[in-house]
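Engineer: Here is a sequence with its predicted model. Questions after.
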Amino acid sequence: MAPRTNPTLRQRRLGAELRRMREQAGFGGSELGRAVGMNPAQVTQMEAGKIGISVERLRTVAATCMCANEPLITALANIITEREKPGWWEEYRGVISTDFVDVAEFESHARRLTTFTMAFVPGLLQTGRYAAAVFAETFPPLPRHEVDLRTAFRMQRQRIVRSGTTPYTAFVHEAALRMKFSGPAVLTEQLSALIEDSEQPTISIRVIPFEVDAMPSSNENFTYADGPIPELDTAQMDTGLGIRIFDAPSHTAKFRSLLARFDSYALSKEDSRGFIESIKKEVESKHA
């Protein structure tokens, strides 16, 4: 079978875990290959997600690498054996940026999602007009059809949290609640939508107000996805050059620590709802 040219995010994650398993055992690619009956090129392709492996080979690799973490091995086996229909985002592959497709796939397999945003309302909670306004501010400017495509894609992504199937917590800095993309009318509509969303049992919106002192620095927006086991947790960060995916234990531990501190600084769910209502009234009164 020819190697995959565009492995999915899940396929790449499986490969990354196999590489981590090998490195923790102190093996080089050639050493592991000799032990499990693969040539070095196959090991490289396996770890890049470009070729698949069977559950039997996974267990052989785990045993060879002296990995006794049965929950991890089982979770990886489930990735291999899952036979799901292609996700809705596959319709956009080759049409929209790969980063967008990866984010949708990343979110779809999460057991829980937590985000932090500082410059704008989280994408998973944006209204259509607000999302279009945010994309319209991209530099260099995007053509209108690309703005429309990205907006439609973002609206479809929201189904995962609006359906209630995936618990979602959004830490939103006050600055994001005051940014007027396309003016006060769009912002007022967006704040009203946030208030409504905050009343959903599986959505928690927590505001971090300006008055908080010594908030931990986080220059970029990020999303933390809980996996089936902690070892398969993943973080995704937005940057000016695209998204970055973090799955190394040291990185996920850092993001968990940041979220714990945000939790201690943010207003409660109920107080956050009242805070958003006060900003909405302020905007309405200024532009009545």
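Structural biologist: On my side now, so go ahead.

Engineer: drop to CA atoms for contacts and neighbour counts, all remaining ones
Structural biologist: Fine.

Engineer: host element of the closest residue in space to residue 184 that isn't next to it in sequence?
Structural biologist: Of all residues not flanking residue 184 in the chain, residue 283 sits nearest, at 6.6 Å (C-alpha to C-alpha, 6 or more residues apart in numbering). Element membership for residue 283, per DSSP states H and E: helix 269-286.

Engineer: so how far is that helix off the chain centroid?
Structural biologist: How far helix 269-286 lies from its chain's middle: 28 Å, per C-alpha atoms, centre = their mean, to the nearest Å.

Engineer: which other residues reach it?
Structural biologist: 177-178, 184, 188, 191-192, 194-195, 198, 204-207 (C-alpha atoms under 8 Å, 6 or more residues apart in numbering).

Engineer: Out of the residues you listed, the closest to residue 71 would be?
Structural biologist: residue 204 (29.2 Å; C-alpha to C-alpha).

Engineer: contacts for the helix or strand hosting that closest one?
Structural biologist: Assigned by DSSP H and E, residue 204 falls within strand 203-208. If you take C-alpha under 8 Å, 6+ apart as the criterion, strand 203-208 is touched by 161, 164, 167-174, 194, 197-198, 262, 265-269, 272-273, 275.

Engineer: if you skip the residues just before and after it, what's nearest to residue 48?
Structural biologist: Nearest to residue 48 is residue 15, by C-alpha to C-alpha, 6+ apart, at 5.4 Å.

Engineer: again, but for residue 126
Structural biologist: Setting aside the residues directly before and after it, residue 126 is nearest to residue 190 in space (C-alpha to C-alpha, 6+ apart), at 6.7 Å.

Engineer: can you tell me how far the one you found sits from residue 156?
Structural biologist: Distance, residue 190 to residue 156, by C-alpha to C-alpha, to the nearest Å: 17 Å.

Engineer: neighbour count winner among these two?
Structural biologist: Applying other C-alpha atoms under 10 Å to residue 190 and residue 156 shows that residue 190 carries more neighbours, namely 22 against 14.

Engineer: Report the contact partners of the more buried one.
Structural biologist: 126-127, 130.

Engineer: all helices for the protein, in order.
Structural biologist: Ranges of helices in the chain, per DSSP state H, are 9-24, 29-36, 40-47, 55-64, 70-81, 98-108, 128-136, 144-157, 159-162, 174-178, 184-197, 249-265, 269-286.

Engineer: Which one of the contacts of residue 190 is nearest to residue 40?
Structural biologist: Distance to residue 40 across the contacts of residue 190 (C-alpha to C-alpha) is lowest for residue 126, with 46.6 Å.

Engineer: try this one side by side with the last:
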Amino acid sequence: MPPRLSPTVRQQRLGIELRKMRERVGVTPKTLAAALGTDLPKISQMENGKSGISADRLRAWARTCGSTEGRYLDALLAMTQDRRKYWWDGYRGRIPSGIIDIAEMEHHAESLTILHTSFIPGLLQTSAYANAVFARLRPPLPRHETDVRTAFRIQRQRVLVERPKPYTAFVHESALRMQFGGPAVLHDQLRSLLEDSERPGVEIRAIPFSVDTFPGSGESMYLACGPVPELDTVQIDLSQGPKFVHSEADLRTYREIKTETAAIALGPDESREFIRTILKTALS
């Protein structure tokens, strides 16, 4: 099978974990190639996510690296078995791959936590609100591309219905008041947000202007927890597109941001009352 030209972030992550496993104990690619009965280019392709790895070869890889059991290895083995086609694959070539990788990340996560300061998180957006957000991108997108991205974003929301999982959204007051699409769109968006806050597993926590500062206030943060902490991922928004980070140092920082933000944000019930107060003035 020829190497993948554009491995997904999840495929790249499996390769990164293979390389980390090897480098942790100082095993050389040559030693691994001999143990797996393959060649050096194949080892490189596996570590770059450009070539898949079978469960048997992963076990041999782990044995050679002295890692033969535990939840971490089980999680990696589960990644090698997942070769299905998903709904987001139908969007490949139509929208940037980084956006598709977000849907893949959400699907496989055990829990999700997001912090946003400028707009309502994607999994909670109405169609009109999402369309207005995409319409503000620069350079401007053609109308059909805006519509495709909106449809994709709305379809992503199935993850909270078809595969329910804990989802916490920290939303700053600035995002609750930002009028993407105008007052009527914001009004409907806030009503939808209140409805979402009552759904099982969904927790919406508001951060009012009265909080003078909070960690990570200058950026968005999307923490996807994997089956084991080693496979957690953080996605952040950049002007060039989504960026995925998963080094232990970065994960430690973002976990601290999550903990500190939870300590200063309003509770779920207080947040609902806070959103209702803003809703009353949304059309005025």
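Structural biologist: Cool, the structure landed. This structure is a prediction, so every number in the text was calculated from the model and none was measured.

Engineer: Put one on top of the other, what's the TM-score?
Structural biologist: Taking TM-score structural alignment, normalised by the length of structure 2 as the basis, the two superposed chains have a TM-score of 0.95; 284 aligned residues with a C-alpha RMSD of 1.6 Å.

Engineer: circling back: narrow the contacts of strand 203-208 of structure 1 to those that are buried.
Structural biologist: With burial judged by 16 or more other C-alpha atoms under 10 Å, the buried subset of the contacts of strand 203-208 of structure 1 is 161, 167-174, 194, 197-198, 262, 265-269, 272-273, 275.

Engineer: re earlier: nearest to residue 115 of structure 1, out of the helices of structure 1?
Structural biologist: Of these, the one closest to residue 115 of structure 1 (C-alpha to C-alpha) turns out to be helix 249-265, at 8.6 Å.

Engineer: what's the average distance of that closest one to structure 2?
Structural biologist: Compared with structure 2 after fitting, helix 249-265 of structure 1 has a mean deviation of 1.0 Å; criterion: mean C-alpha distance after the TM-score superposition for structure 1.

Engineer: Other residues contacting that helix?
Structural biologist: For helix 249-265 of structure 1, using C-alpha under 8 Å, 6+ apart, the contacting residues are 171, 208, 212, 215-216, 224, 231, 233-235, 246.

Engineer: Report the buried members of those residues.
Structural biologist: With neighbours counted by 16+ other C-alpha under 10 Å, the contacts of helix 249-265 of structure 1 contain buried members at 171, 208, 224, 231, 233-235, 246.

Engineer: So which of those sit within strands?
Structural biologist: Mapping those onto strands (DSSP state E) picks out 171, 208, 224, 234-235, 246.

Engineer: thinking again about what came up before, quickly check the contacts of helix 249-265 of structure 1 for the two that are furthest apart.
Structural biologist: Longest span within the contacts of helix 249-265 of structure 1, C-alpha to C-alpha: 212 and 231, 32.0 Å.

Engineer: So which of the helices of structure 1 is nearest residue 122 of structure 1?
Structural biologist: Once the helices of structure 1 are compared by C-alpha to C-alpha, helix 174-178 is nearest, at 8.8 Å.

Engineer: And the closest one, what does it pack against?
Structural biologist: helix 269-286 (3 or more C-alpha pairs under 8 Å, 6 or more residues apart in numbering; DSSP states H and E).

Engineer: could you give the angle of the helix it packs on to helix 184-197?
Structural biologist: 160 degrees (axes from the mean of the first three to the mean of the last three C-alpha atoms, to 10 degrees).

Engineer: How many neighbouring residues does residue 220 of structure 2 have?
Structural biologist: 19.

Engineer: Pretty sure residue 115 is one of the things it touches, is it not?
Structural biologist: Yes. In this structure, residue 220 of structure 2 is within contact of residue 115 by C-alpha atoms under 8 Å, at 5.4 Å.

Engineer: how about residue 22 of structure 1, what's its partner in structure 2?
Structural biologist: When structure 2 is aligned by TM-score structural alignment, residue 22 of structure 1 is paired with residue 22.

Engineer: Report the contact partners of that match.
Structural biologist: Applying C-alpha under 8 Å, 6+ apart, one finds that residue 22 of structure 2 lies in contact with 28, 65.

Engineer: gap between it and residue 60 of structure 2?
Structural biologist: The spacing between residue 22 of structure 2 and residue 60 of structure 2, counted by C-alpha to C-alpha, is 12 Å.

Engineer: next one: residue 114 of structure 2
Structural biologist: Distance of residue 114 of structure 2 to residue 60 of structure 2, given as C-alpha to C-alpha: 37 Å.

Engineer: the more surrounded of these two?
Structural biologist: A direct count of neighbours by other C-alpha under 10 Å for residue 114 of structure 2 and residue 60 places residue 114 higher, at 22 against 17.

Engineer: What lines up with that one in structure 1?
Structural biologist: Residue 114 of structure 2 maps onto residue 115 in structure 1, by TM-score structural alignment.

Engineer: In contact with its match, which residues?
Structural biologist: Contacts of residue 115 of structure 1 by C-alpha under 8 Å, 6+ apart are 122, 169-171, 221-224.

Engineer: mind redoing it with 7 Å?
Structural biologist: By C-alpha atoms under 7 Å, 6 or more residues apart in numbering, residue 115 of structure 1 lies in contact with 169-171, 222-224.

Engineer: That one: what's its closest spatial neighbour, skipping adjacent residues?
Structural biologist: Nearest one to residue 115 of structure 1, counting by C-alpha to C-alpha, 6+ apart, is residue 223 at 4.3 Å.

Engineer: Next one: the residue lying farthest from the centre of structure 2 relative to residue 140 of structure 2, how far apart?
Structural biologist: Most distant from the centre of structure 2: residue 34, at 36.3 Å, with distances by C-alpha atoms, centre = their mean. Applying C-alpha to C-alpha, the value for residue 34 of structure 2 to residue 140 of structure 2 is 52 Å.

Engineer: Then residue 214 of structure 2?
Structural biologist: Counting by C-alpha to C-alpha, the gap from residue 214 of structure 2 to residue 140 of structure 2 is 32 Å.
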